[in-house]
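Q: Got a sequence here, can you model it:
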Amino acid sequence: MTISASLLRAARPALLGAVGLTAFGTLGAFAQEAAAEAAPEFAKAADTAFIFNTLLFLLGGFLVMWMAAGFAMLEAGLVRSKNVSMQLLKNIALYSIAGLMYWLVGYSLMYVDVNGYFGTLWPYAFDPVGLEGADTAALLETGYSTASDWFFQMVFVATAASIVSGSLAERIKLWPFLIFVVVLTGFIYPIAGSWQWGGGWLSQMGFSDFAGSTLVHSVGGWAALAGALLLGARKGKYGPGGVVNALPGSSMPLATLGTFILWLGWFGFNGASQLAMGTIGDAADISRIFANTNLAAAGGVVAALILAQILYKRVDITFVLNGALAGLVSITAEPLTPGPFAAIVIGAIGGVIVVLTVPLLDKFKIDDVVGAIPVHLLAGIWGTIAVPITNPGTSFGVQLVGIIAYGVFTFVAALVVWAILKATMGMRVSEEEEMTGLDLAEIGVEAYPEFTASTVR
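A: You can find the predicted model right below:
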C-alpha cells in the first residue's frame, strides 16, 4: 500500500506521543487518540486503491470484450460473401464458450495454487454479494475484486480463440472448430498462461510478457498454424506451377471497421495490464502505455503502407490493416518502458513482418485467410524478443526460452487435438459445400441473401 504525505502527517502525532510517553505520561492518551484517528485514513487509502484497481479491470475488460466485435467484423470483411454468416456465428460462439470454460476450469488452472506448470481443477468462486461475512482485510490486501480480475483475464482467452477462427475460415466445419475452442480455452491456454502470469516456472526464470504478445497472440497463432497445416488450403487458392490465386474478401469497409475496433480495444488490453490504478505512478504509467500502444499501431500502418508500395507498386489495404494489428501485437509484450521513438520502431517492424511473410506463407501453401499467423504469431515473437531492448531487466536468452516453450507446447497440443478431430469427425467440409459456401451448407443462413449462389465469389 502506498502511504501519501497527508497520511504520514496524520500519523505523526501518534508517533511523537509514543516516543514521549515514557517521559510525559499525560501524552499517552493523546497518542492513542491520534492513532485511532489516523487508522481510518490508512483504511480509506486501501479502499480507494481497491476501487480504482477494480475499476481498471472492469474498464479494460469491457474494452477487450469489444475486441470480439472487432474480430467478427474483420473476419466478415476478409472472407467471401458466402461465408460471412459462418464467421459471425463462430465469433459469438467462441466468445461464449471461452467465458464458460474459463470459469469452469481455466482460471483455476492458470492462477490457483500453481505448482510451476499448472494450477487446480475446479470452478472459480467470485466475491460474495456485498462482501457480507467476507474477509475484507484479505480482499484489501489483494487490492482488487476477484470477479473483476476473472473478467479481465477471461476476455484475453477469447482473443486467443478468435485468432484461430480467422485463419481457418471458409473450409472448416463448425462443430470440430467449437470443440477445439473448448480445449484451447479450458486447458491449453490456461496451462500455458500459468507458466508466466500464474507465477510458474517461466516467471521464476525472469521471462517477461507484459500483456501477452506470446501468451495470448503467439499461442493463438501456433494453434492456428497447426490447424491450417492439417486442414489444407481452400479450393482454388493455389494453382499448378506455384500460382497463387487471390480470393478477395467481401467487404473492406467491414474489415476496416473491425481493425479500428480492435485498435480501440487494445488500449484496454495493454493499459489494464498495468494491473493497478491506485496511485499517481500507476495512472501515469497507464497513460504512457496508451501513448506507446497508439504510436506502435501507427508505425505498423505507415511501414506496411510504404513497403507495400515499394515491393508491389501499389498499396493493398489488407496489408495496411494487418500492419496496424501487427504493430499492436508487437508492442504488447512491453508497452511501458519504450520511449515514443522506440515504440514506433517496434510497431513498424511488425508492419514489415506482415508485408514480407504473407507471401512467404503462400509459397509454402499455408492458407491463412485473414493473415492471423503473420500478425499474431510472428509479430508476437518479434515483440517478445524486443523486450530486453527497452527493458534491461530482462534477458534475450530467457525470452527465447519462453518463446520456444510456448511454441512447442501449443503447437504439439493443438496438432494432437486437431488430428483427433480430423480422424473422428472430420475437420473439413466437402468440396461441394465449400463451393456453395458455409453460410448455406453449414448453418442455412446467408449474410447477403439478395445474392444468388452464381453471383457469389
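Q: CA atoms for contacts and neighbours, from now on please.
A: OK.
Q: Which element is encountered next along the chain beyond the strand or helix carrying Leu254?
A: Here Leu254, judged by DSSP states H and E, is contained in helix 252-271. Next helix or strand after helix 252-271 toward the C-terminus (DSSP H and E): helix 280-312.
Q: got the angle for the next helix or strand after that following helix vs helix 280-312?
A: Downstream of helix 280-312, the first helix or strand assigned by DSSP H and E is helix 317-332. On the basis of axes from the mean of the first three to the mean of the last three CA atoms, to 10 degrees, helix 317-332 is oriented at 150 degrees to helix 280-312.
Q: Burial check on Val387, number of neighbours?
A: For Val387, the count of nearby residues is 28 (other CA atoms under 10 Å).
Q: I'd guessed it sits against Val398; true?
A: No - using CA atoms under 8 Å, Val387 is not in contact with Val398; the gap is 10.8 Å.
Q: Alongside the first, I'd like the structure of this one:
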Amino acid sequence: MTLPEGLNTVWVVLAAAMIVFMEGGFSLLEAGLVRTKNAVNVTMKIFVDLTFGALAYYAVGLGLMFGADHFGWFGWALPSGVTGPEGVPNAAYALFQIAFAMAVASIVSGAVAERMKFSAYIVVTMLVCGLIYPLSGHWIWSSGGWLSRLGMEDFAGSAAIHAMGGFSALALAAVLGPRRQRFGSDGEVNVFAPSNIPLASAGAFILWFGWFGFNAGSTLNALDVRLPMIALHTFLAASAGGAAAILVSMARFKVSDPSMAINGSLAGLVAITAGCAFVGTGASVVIGAVAGALVVWATGWVDRMKVDDPVGAVAVHGFGGLWGTVAVGLFDVRQGILTTGDAHLLLVQGLGAAVAAVWGFAAMFGIGALLDKIMGLRVAPDLEEQGLDLAFHGIPAYNELERFTNWPEGSEHGAAEDPEPVKSVLGMGMEPAPFDRG
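A: Have a look, this model is predicted:
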C-alpha cells in the first residue's frame, strides 16, 4: 500500500466512524422529541439499525448496490467482491457504505415513533437496508446505474439517502396512521410536547458533527483538494438553515420554536449533501437557507395531510433532500443553469429527485401494507397509551420519575397538590414498573 492509499484508508475509516456516531445523534434527537414513555423504544430502534440493518446491508444490499451491473437497474457481488475507489481497500469501503445504509433506516425510525411494533420495525429495517435503499442507490451511484449514466450528481446522498428515506418514512407513517388523539375530529392538530428539547438539541449537534464525515468523507480521498471546501459548505448550509427556520418561526408563530431551529439546521445539512462538492460558497448558504424555511412549511403540510411524523423526518429529509438535489442543477459551478445557462443538468437532477422520492414512497407503502396484513404493524391501543418502553423493553427511560407516584398524600409533593406532572410524564395512567431499578 502506498502512502496516499494508506492516508485514504485512514480517512475513510475515520469518516465511517463519524457517520456511525451519528446514530447516537439520531437516538438523542428522537428520544428528546417523543414523549417520555417512548424514549427507550426509539433508542432501541436505533440499535436495530446498527445491528439488523447493518448486517442486512452487508449480506445483501452492498452487492446489489455496487456489484457488477445488470442493465443499469441492479448489480450483484459478494461483499468481498465490492472494491473501493481511490485505492481504498474493499473492507474500508464496505464499512463506509454500511454507515450510510444505517442512516437511511434511522430516517424512517423517527417518523413511525410511538406506535409501531418493535418486531415489525426489525423486518422493515432489514428490507430498507437490504433491498429498497440498495436498488435506488445503484441507479444513482453505481457507474452503470441508469441515473448515473444520465449524469446525475448526488455527491453524498441528498437523493439516494435523504429524499428516498424521507418519502419512505412518509409512506410507512401513512400506513401506520397517526398516534391516538393526534388529530381531532374537526381537523385540528393536537400538539404532543417533546419530552426533552436539550436532549434533542444534543442529538442535533452530534448529527451536525458527524455530517463532516458524511460529506467530506465521501471524497474517499484524504488528499482531495475539495475536502476543506466541502466541510465549509456543509457547515454554512447548516447555519443558514437554522437561521432561516428561526426567523420564519418567529414571523409565523411569534416565538423562536426550538424544534424548528433543530430541524432547520438538519434540513440545511440534508440539502447541501448533494452539491457540497459542486457549488460555490454563496450557493451553499442559499441552499441551506431555503431548506430551513422549507422545513417550516413542509411540517405544516405533513400535518394537513393528517400524517403523523413525531420528529419531522419527512420535512427534514424528504423535502430537504428533494430541494438539495434540484439545487445542484441550479448552482453547479460547471453545469448549473444559473452559472452556465444550460438546463440539461437541472432536468436530470429533477428526474433523479423525483425517482428517488417516488421509489421510496411506493416501495415502502407496498411493503408496509403487506407486512400489516401478515404480522400487523401497529401496537394495540392500550399499549400505545401505556407507552412502548414498558410494553416492549420492560423499563422506563427515567426511573426516578416513578417516585412521583409513591409520594404520601398530603406531603409537599402530594398528588392532590401536583397531579398534572404525574399524568404528563407517566403517560396518562401508565402503571409503574413492577420493580425498582433505581
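Q: on that earlier part again, which of the residues in the helix holding Leu254 of the first structure are buried?
A: The neighbour-count criterion (16 or more other CA atoms under 10 Å) identifies 252, 254-271 as the buried residues of helix 252-271 of the first structure.
Q: Read off where that helix ends up in the second structure.
A: Using TM-score structural alignment, helix 252-271 of the first structure corresponds to residues 197-216 of the second structure.
Q: Relative to the first structure, and after superposing, what's the average distance for the matching stretch?
A: Stretch 197-216 of the second structure, aligned to the first structure and superposed, deviates on average by 0.3 Å (mean CA distance after the TM-score superposition for the first structure).
Q: all strands in the stretch 1-150 of the second structure, in order from the N-terminus.
A: 68-70, 74-76 (DSSP state E, counting those that start in this stretch).
Q: Give me whichever of those strands is most buried.
A: Mean neighbour count (mean count of other CA atoms under 10 Å) peaks for strand 74-76 among the strands of the stretch 1-150 of the second structure, with a mean of 21.
Q: Check which helices and strands that strand sits against.
A: Strand 74-76 of the second structure is packed against helix 62-66, strand 68-70, helix 133-141, with contacts defined by 3 or more CA pairs under 8 Å, 6 or more residues apart in numbering; DSSP states H and E.
Q: What are the contacting residues of that strand?
A: With contacts defined as CA atoms under 8 Å, 6 or more residues apart in numbering, strand 74-76 of the second structure is touched by Gly63, Leu64, Met65, Phe66, Gly67, Ala68, Asp69, Leu135, His138, Trp139, Gly145.
Q: with those in mind, which one is nearest to Leu170 of the second structure?
A: Distance to Leu170 of the second structure across the contacts of strand 74-76 of the second structure (CA to CA) is lowest for Leu135, with 18.9 Å.
Q: Determine which residue in the first structure is aligned with the closest one, please.
A: Here Leu135 of the second structure is matched to Ile191 in the first structure, going by TM-score structural alignment.
Q: Chain neighbours aside, what residue packs nearest to that match?
A: Phe118 (5.2 Å; CA to CA, 6 or more residues apart in numbering).
Q: Tell me how far the counterpart of that neighbour in the second structure lies from Ala362 of the second structure.
A: Alignment note: Phe118 of the first structure maps to Phe74 in the second structure; criterion TM-score structural alignment. Distance, Phe74 of the second structure to Ala362 of the second structure, using CA to CA, to the nearest Å: 18 Å.
Q: With Asp257 of the second structure instead?
A: For Asp257 of the second structure relative to Ala362 of the second structure (CA to CA), the value is 33 Å.
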